[in-house]
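Colleague: sequence and predicted structure are below.
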Amino acid sequence: MKGPQEQYTDELKKNFGFIATWLPGTPFLLGDIGILNDNVFTRVASLEDFHIQFDIREDDTADDLDYSSKGSVSVTTKFSGKASPQGSVLGDADAGFIVEFGHENAVLFKAKQTRTNLIKDTIKLGESVLQLYRDGKWNKNWVIITELVKAESATILISNSVNGKIELKASANIDAAKLDIADAKFEFASVFSKGMDTQIVSSQGLTPLFKVKGIKTRIFLPPIFKQRGLSTLDLFTPETAKGEHKDQLYFDYISDDVRE
């Protein structure tokens, strides 16, 4: 059975086409360099450390992102002045949400006012990276965050049991006609939870999704090499990358930690 990290990153990748930040509250920046392992990015440096400058293409439009595990998440909105559902700890005067999970590792993800910024010229960036590798100054397994989603605020909940539940109470703007579980202005606080693994509630400034680029090769090995945990890149060294195999390396998107 998948754990919460694997389930979360797999589901969000399938839905949005981006790698999901794990742990979800970890802050990242464009140009961060790291290792991608089981869809978990571990930062080791930044392009600034290699004196590589880049321009950013900023997203002019903001979008709300909403995802929940199919058939596994129930969200009940509780408005102020309305009777509380049976068994809820929320009072009649309270406003908030009741979120119930029907499966272990079920996910609720909602991000408000997200913008996807990216590094403008990744062709030039790739040339710089390949040259650094040929000079013996770059780890061929490193990847770079070249696209990054930043949310004004977001709520991310993951259960760890088949009957996970959390109740959130709004501390401000409780008379608002429309409640948004991801909106920080409502100042939600957890007043009850059980069977929960991850609770990030209306947190601001998260970078929940990203894409990376790194060194890849046009040479393919038989599947048995993958079964042994080997890739074609394992056959390369900075010296071979300068010689006959120079044109067999290129810089492109890396979707996971398994590369040719």
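Modeller: Yes, it's here. Numbers count the residues shown, from 1 in each chain.
Colleague: only C-alpha atoms from now on, for both contacts and neighbour counts.
Modeller: Will do.
Colleague: next, the buried residues of the helix or strand encompassing Phe225.
Modeller: Using DSSP states H and E, Phe225 maps to helix 223-227. Along helix 223-227, not one residue counts as buried under the neighbour rule (16 or more other C-alpha atoms under 10 Å).
Colleague: could you do stretch 156-172 as well?
Modeller: Those would be 156-162, 164-170, for stretch 156-172 by 16+ other C-alpha under 10 Å.
Colleague: if we can go back for a sec, now the helix holding Phe225: how far from the chain's centre is it?
Modeller: Centroid separation for helix 223-227 versus its chain: 28 Å, with C-alpha atoms, centre = their mean, to the nearest Å.
Colleague: do stretch 127-143 as well
Modeller: Taking mean C-alpha positions (C-alpha atoms, centre = their mean), stretch 127-143 and its chain are 25 Å apart.
Colleague: cool, and stretch 3-23?
Modeller: 6 Å.
Colleague: please apply the same query to stretch 165-183.
Modeller: 24 Å.
Colleague: got the end-to-end distance for it?
Modeller: End-to-end distance of stretch 165-183 (C-alpha to C-alpha, to the nearest Å): 20 Å.
Colleague: ok, residues contacting that stretch?
Modeller: 77, 79-80, 88-90, 94-101, 110-112, 153-155, 159, 185-196, 201-203 (C-alpha atoms under 8 Å, 6 or more residues apart in numbering).
Colleague: now stretch 62-72
Modeller: 11-12, 15, 101-103, 106-115.
Colleague: in strands only, show me those.
Modeller: Phe101, Val107, Leu108, Phe109, Lys110, Ala111, Lys112, Gln113, Thr114, Arg115 (DSSP state E).
Colleague: the fifth one contacts Glu152, correct?
Modeller: It stands for Lys110. No. Using C-alpha atoms under 8 Å, Lys110 is not in contact with Glu152, being 11.1 Å away.
Colleague: quick revisit: after the helix holding Phe225, next one along is what?
Modeller: The element immediately downstream of helix 223-227 (helix or strand, assigned by DSSP H and E) is helix 238-242.
Colleague: burial count for Phe50?
Modeller: 13 (other C-alpha atoms under 10 Å).
Colleague: contacting residues around it?
Modeller: Applying C-alpha under 8 Å, 6+ apart, no residues qualify as near Phe50.
Colleague: quick check: the gap between it and Ser128.
Modeller: Phe50 is 10 Å from Ser128, by C-alpha to C-alpha.
Colleague: likewise Phe16?
Modeller: Relative to Ser128, and taking C-alpha to C-alpha, Phe16 is found at 29 Å.
Colleague: one more: Phe225?
Modeller: 29 Å.
Colleague: next: Asp32.
Modeller: 15 Å.
Colleague: these two - which one has more neighbours?
Modeller: Shown here are Asp32 and Ser128; by other C-alpha under 10 Å, Asp32 has more neighbours (20 against 14).
Colleague: name the nearest residue to that one, ignoring sequence neighbours.
Modeller: Ser46 (4.3 Å; C-alpha to C-alpha, 6 or more residues apart in numbering).
Colleague: alright, now check it against this:
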Amino acid sequence: MPKDRPRKYIKAVRGATRMQPSWPPSAHRELGDVGVFRDGQFERKGTMESLFGVKAIPRDVPDNSTSYHCDSNGNVRIHSHGAAGVAAGPAAADASLLLDFGKADAVLFHATGCWSEEIKNIESVEARMRKLSEEKKWPRGYVVVTEVTHAARTTVLMCQNSKERVELKASADPGVSGLDLLTAAGGLSWAGGSVAGLQLLSEGELTPLYRVRGMVRHWFRDDEPGYLDEGTTEDEQGEGEWYVDEVSSETFDVGDEDDE
């Protein structure tokens, strides 16, 4: 797999969902996980409890989305034929999907039956992060997973070249069509056309999306209220305090640098 494919996948899905996508898509994330983003990917170091003595207590996020979808800004077109059979019948039947990818590295991401959890005692977690930062004991670039989204079914495809076509077969209840076929309970299977460079078909019980927070420095400017330059040297001007905020791999990536 090309080295930049994970970053392209993460950028596409994050742009559509406003959440950090797991990489690989089947990777498991848990509340309180601590790590760094390295070249777009989350590198786990431990947990808030094991590393810093604060246990993350979960609670459900109210009124969150039950489904998420990404088609690379319309560059993946879906053509479907619903399952045949008697609508009232209980048996599943085969349906077909034809996916046209309009550009290289286009991503189709679809997750349904979603529910999210967040850290209930987030104030305690953030207080610990700030305290460690003040003591210069919070490692540079470290982030904490503060929200995870679970999905009953997740489908991910990412093509390799432009104008590729993928044919899939879905086992679904009669009458099911369109996007619902992407997460058919009976499963999806490849039926022809191009073989996607990344393929995850109607996989159950994943955590495909999450959010993290990190320590961010606020740089004061001389035109901001509260900026004081009297008695400071040139090197000291512009220094600000650290605070906790939501971050992503697009803005908080340590790259190949040593994060210790």
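Modeller: Received, thanks. Everything numeric in this text was worked out from a predicted model, so none of it was measured.
Colleague: of all residues in the first structure, which one is nearest the centre?
Modeller: Ala20 (2.0 Å; C-alpha atoms, centre = their mean).
Colleague: surely that one and Leu12 touch.
Modeller: Yes. With contact defined as C-alpha under 8 Å, Ala20 of the first structure counts as touching Leu12 (6.2 Å).
Colleague: so what sits against both of the two?
Modeller: Both Ala20 of the first structure and Leu12 lack any common contact, where contact means C-alpha under 8 Å, 6+ apart.
Colleague: list the buried residues of stretch 142-161 of the first structure.
Modeller: Under 16+ other C-alpha under 10 Å, the buried positions of stretch 142-161 of the first structure are 142-161.
Colleague: burial of Gln5 of the first structure, as a residue count?
Modeller: 19.
Colleague: give the aligned range of the strand or helix carrying it in the second structure.
Modeller: Here Gln5 of the first structure, judged by DSSP H and E, is contained in helix 4-16. The alignment of helix 4-16 of the first structure onto the second structure (TM-score structural alignment) covers residues 5-17.
Colleague: who touches that stretch?
Modeller: By C-alpha under 8 Å, 6+ apart, stretch 5-17 of the second structure touches 19-24, 39-41, 68-70, 72, 105, 107, 109, 158, 250.
Colleague: same check, this time on stretch 24-33 of the second structure
Modeller: By C-alpha under 8 Å, 6+ apart, stretch 24-33 of the second structure touches 6, 22, 44-49, 55-56, 58, 117-119, 144-148, 156, 200, 206-208, 210.
Colleague: tell me how far that stretch lies from the chain's centre.
Modeller: With C-alpha atoms, centre = their mean, you get 9 Å for stretch 24-33 of the second structure.
Colleague: what does stretch 43-52 of the second structure give?
Modeller: 19 Å.
Colleague: next, the buried residues of that stretch.
Modeller: Buried residues in stretch 43-52 of the second structure (16+ other C-alpha under 10 Å): Glu43, Thr47, Met48, Phe52.
Colleague: cool, stretch 104-111 of the second structure as well?
Modeller: Asp105, Ala106, Val107, Leu108, Phe109, His110, Ala111.
Colleague: which residues does the closest residue to the third one other than its chain neighbours contact?
Modeller: Ranked by C-alpha to C-alpha, 6+ apart and with sequence neighbours excluded, the top spatial neighbour of Val107 of the second structure is Met158, at 4.5 Å. Contact analysis of Met158 of the second structure by C-alpha under 8 Å, 6+ apart lists Tyr9, Asp105, Ala106, Val107, Leu108, Ala196, Gly197, Leu198, Gln199.
Colleague: count of neighbours near Gly175 of the second structure?
Modeller: 16.
Colleague: quick one: map it onto the first structure.
Modeller: Per TM-score structural alignment, Gly175 of the second structure is aligned with Ala177.
Colleague: where's its match, which helix or strand?
Modeller: Applying DSSP H and E, one finds Ala177 of the first structure in no helix or strand.
Colleague: and it, how far from Ser80 of the first structure?
Modeller: 9 Å.
Colleague: go on, Asp121 of the first structure?
Modeller: The gap separating Asp121 of the first structure from Ser80 of the first structure is 50 Å, by C-alpha to C-alpha.
Colleague: neighbour count winner among those two?
Modeller: Ser80 (19 against 13).
Colleague: now do the contacts for the aligned partner of Ala151 of the second structure in the first structure.
Modeller: For Ala151 of the second structure, the aligned position in the first structure is Ala151, judged by TM-score structural alignment. Contacts for Ala151 of the first structure were tallied using C-alpha under 8 Å, 6+ apart; they are Ala111, Lys112, Gln113, Thr114, Arg115, Gln204, Gly205, Leu206, Thr207, Pro208.
Colleague: ok, now Leu209 of the first structure?
Modeller: Phe18, Ile19, Ala20, Thr21, Leu148, Val149, Lys150.
Colleague: give me every residue that touches the second one.
Modeller: With contact taken as C-alpha under 8 Å, 6+ apart, Ile19 of the first structure is in contact with Thr9, Leu12, Lys13, Asn39, Leu209, Phe210, Lys211, Ser255.
Colleague: near Gly71 of the first structure, how many other residues are there?
Modeller: Counted with other C-alpha under 10 Å, Gly71 of the first structure comes out at 10.
Colleague: kindly report the same for Arg134 of the first structure.
Modeller: 18.
Colleague: tell me the first helix or strand C-terminal of the longest strand belonging to the first structure.
Modeller: The longest strand of the first structure (DSSP E) is strand 142-159. Reading on from strand 142-159 of the first structure to the C-terminus, the next helix or strand found by DSSP H and E is strand 165-170.
Colleague: mean shift between that following strand and the second structure?
Modeller: Compared with the second structure after the fit, strand 165-170 of the first structure shows a mean deviation of 2.0 Å (mean C-alpha distance after the TM-score superposition for the first structure).
Colleague: now the angle between strand 142-159 and that strand, please.
Modeller: 90 degrees (axes from the mean of the first three to the mean of the last three C-alpha atoms, to 10 degrees).
Colleague: quick check: next helix or strand after strand 165-170 of the first structure?
Modeller: strand 188-194.
Colleague: secondary structure class of Phe54 of the first structure, three-state.
Modeller: Taken by DSSP: H, G, I helix; E, B strand; the rest coil, the conformation at Phe54 of the first structure corresponds to coil.
Colleague: list the buried ones in stretch 66-84 of the first structure?
Modeller: Applying 16+ other C-alpha under 10 Å to stretch 66-84 of the first structure flags Tyr67, Ser68, Ser69, Ser72, Val73, Val75, Thr77, Lys78, Phe79, Ser80, Ser84 as buried.
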